[in-house]
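Student: Got a predicted structure plus its sequence, pasted below:
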Amino acid sequence: MTSKFQRYADDEISDPSIQMPHQFLATSTQQYPIDILVSRLEKHLADPSSAHEKYPWAAGFVMGIPVPSWQRQVVWNVGQKTRFIVAVWSGADLGSYLTNAWCDSGVGRALAENSDILIDGQQRLHSFEEYFLDRLAVPDVQGQPRVWSEVGNGERKRFLSTVFTHAHVSSDDELLLRKTYDLCAMGVAPRTNDQRAAR
């Protein structure tokens, strides 16, 4: 192994049989304000039975988005959730959340399993939900814990206009969706074996 960096290998020393990992599913991204997620939460809270009818196979919902049974549970503690919401207020890069955009409306009102599911970002979206429902207080600039309902409309608009990138894939292949889910946390906060979806 050489300590000298080369952008490309010289033709005579490269081995075309060496293949590195490839993307499981093509991913698209869109820049949306958090307000878009809040609209989905409002719709879900107004008529939760409709969501259960549409996604009868969902293990649960976060911000109105169905969560598959093979996802790990919510594991962030109050401190982690609070730090995330403070990061939003402070203008930090939020990364992205990933959903599966594929759906099949051929069976009545119910969508095919894994339609519209949340693949990655459950901890962050759950933090939003807890905050918006006044179940989580975060410190204001004075250090006083504040829930969402205490914040004025000017500050709420600032928070809701924050961009949170929405990434999505489109697949009806559950194994590829599970592998994509497992891959999302590799090298950041690896999931324990019992939390992995593709075993």
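Tutor: Great, that's in hand. Numbering: from 1, shown residues only.

Student: C-alpha from now on. contacts and neighbour counts both.
Tutor: OK.

Student: Distance of Arg158 relative to Gly152?
Tutor: Per Cα to Cα, to the nearest Å, Arg158 is found 10 Å from Gly152.

Student: With adjacent residues omitted, what lies nearest to the spatially most central residue of the chain?
Tutor: Among the residues of the chain, the one closest to the centroid is Gly121, at 2.2 Å (Cα atoms, centre = their mean). Nearest residue to Gly121, sequence neighbours excluded (Cα to Cα, 6 or more residues apart in numbering): Tyr97, at 4.6 Å.

Student: now swap in Pro139 and tell me
Tutor: Pro145 (4.1 Å).

Student: got the contact list for Arg109?
Tutor: Arg109 is in contact with Glu53, Lys54, counting by Cα atoms under 8 Å, 6 or more residues apart in numbering.

Student: Put this next to the first one:
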Amino acid sequence: MSPIFQRYADDEASDITIQMPQRILATSTHQCPIDVLACRLEKYQADPSSVHDKYPWATRFVMGIPVPSWQRHLVWNVGQKARFITAAWSGADLGSYLTNEWSGSAGADRTLAENSEILIDGQQRLHSLEEYFLDRLAVPDLLGQPRVWSEISNGERKRFLSSIFAHSSVCSDDEVALRKTYDLCALGVTPRTHDQRAAR
């Protein structure tokens, strides 16, 4: 006979010494349109040198957001990128991307301390958007014809940009906690190999 599910155990049956994993950093999530990211990319492209000056420690930027050196590199292939963009066009749930909202000053020259405002999770998806917006990635239209962003009408662009891509954020200057959060982000989907982990 199968056990019967109970949301809460009887007091006599529960073991209060058992502790399950806990959240590393408090996270907040907001439902945001893709347009928020598109605006950030536009600002970045308008003056990339000032963004690089603000985050001199960043190894790269995705959609204008600094990526820390301890993140894995870009690994999605063209097919994976195109499927993500197609999912956005189709109104699928895109999940969320995670940033660190903490912002520390590194000095009087207005540079920010390492790990300020970094992208923690979602690099592959945000990079797919960037490639698409910059006409480096084509996705099929309703007739199966590959189309790049510059070919799309403003009406269709508005529809795409209004698609929801949730933005989650933490706020911490603790690099160890940030690295652990990064490692935990994909455990249930595509576990990172040992060489891709940030916390060792």
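Tutor: Yep, it's here. Quick caveat: nothing in here was measured; it's all calculated off a predicted structure.

Student: Can you pull the TM-score for these?
Tutor: Overlay of the two chains. TM-score (TM-score structural alignment, normalised by the length of the first structure): 0.98; 198 aligned residues with a Cα RMSD of 0.9 Å.

Student: which position in the second structure aligns with the residue nearest to the centre of the first structure?
Tutor: Aligned by TM-score structural alignment, Gly121 of the first structure pairs with Gly122 of the second structure.

Student: Correct me if wrong: that match contacts Tyr97.
Tutor: Yes: using Cα atoms under 8 Å, Gly122 of the second structure is in contact with Tyr97, at 4.5 Å.

Student: neighbours around Glu155 of the first structure, how many?
Tutor: Glu155 of the first structure has 12 neighbours, counted by other Cα atoms under 10 Å.

Student: roughly how far out does the helix or strand hosting it sit from the chain middle?
Tutor: Using DSSP states H and E, Glu155 of the first structure sits within helix 153-160. Here the centre of helix 153-160 of the first structure is set off from its chain's centre by 22 Å, with Cα atoms, centre = their mean, to the nearest Å.

Student: Identify all contacting residues around it.
Tutor: Pro33, Ile34, Asp35, Val88, Trp89.

Student: Let's see which of the residues you listed end up in strands.
Tutor: Pro33 (DSSP state E).

Student: can I get the contacts of helix 153-160 of the first structure in TSV with distance to Pro16 of the first structure and neighbour count?
Tutor: Formatted as TSV, the contacts of helix 153-160 of the first structure follow (distance: Cα to Cα, whole Å; neighbours: other Cα atoms under 10 Å):
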residue	distance to Pro16 of the first structure	neighbour count
Pro33	44	16
Ile34	45	19
Asp35	48	17
Val88	45	19
Trp89	48	17
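
Student: For the contacts of helix 153-160 of the first structure, give me JSON lines that also has distance to Gly60 of the first structure.
Tutor: JSON lines is the format used below for the contacts of helix 153-160 of the first structure (distance: Cα to Cα, whole Å):
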{"residue": "Pro33", "distance to Gly60 of the first structure": "24"}
{"residue": "Ile34", "distance to Gly60 of the first structure": "21"}
{"residue": "Asp35", "distance to Gly60 of the first structure": "21"}
{"residue": "Val88", "distance to Gly60 of the first structure": "25"}
{"residue": "Trp89", "distance to Gly60 of the first structure": "27"}
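
Student: for the contacts of helix 153-160 of the first structure, which one is nearest Gln6 of the first structure?
Tutor: Val88 (39.0 Å; Cα to Cα).
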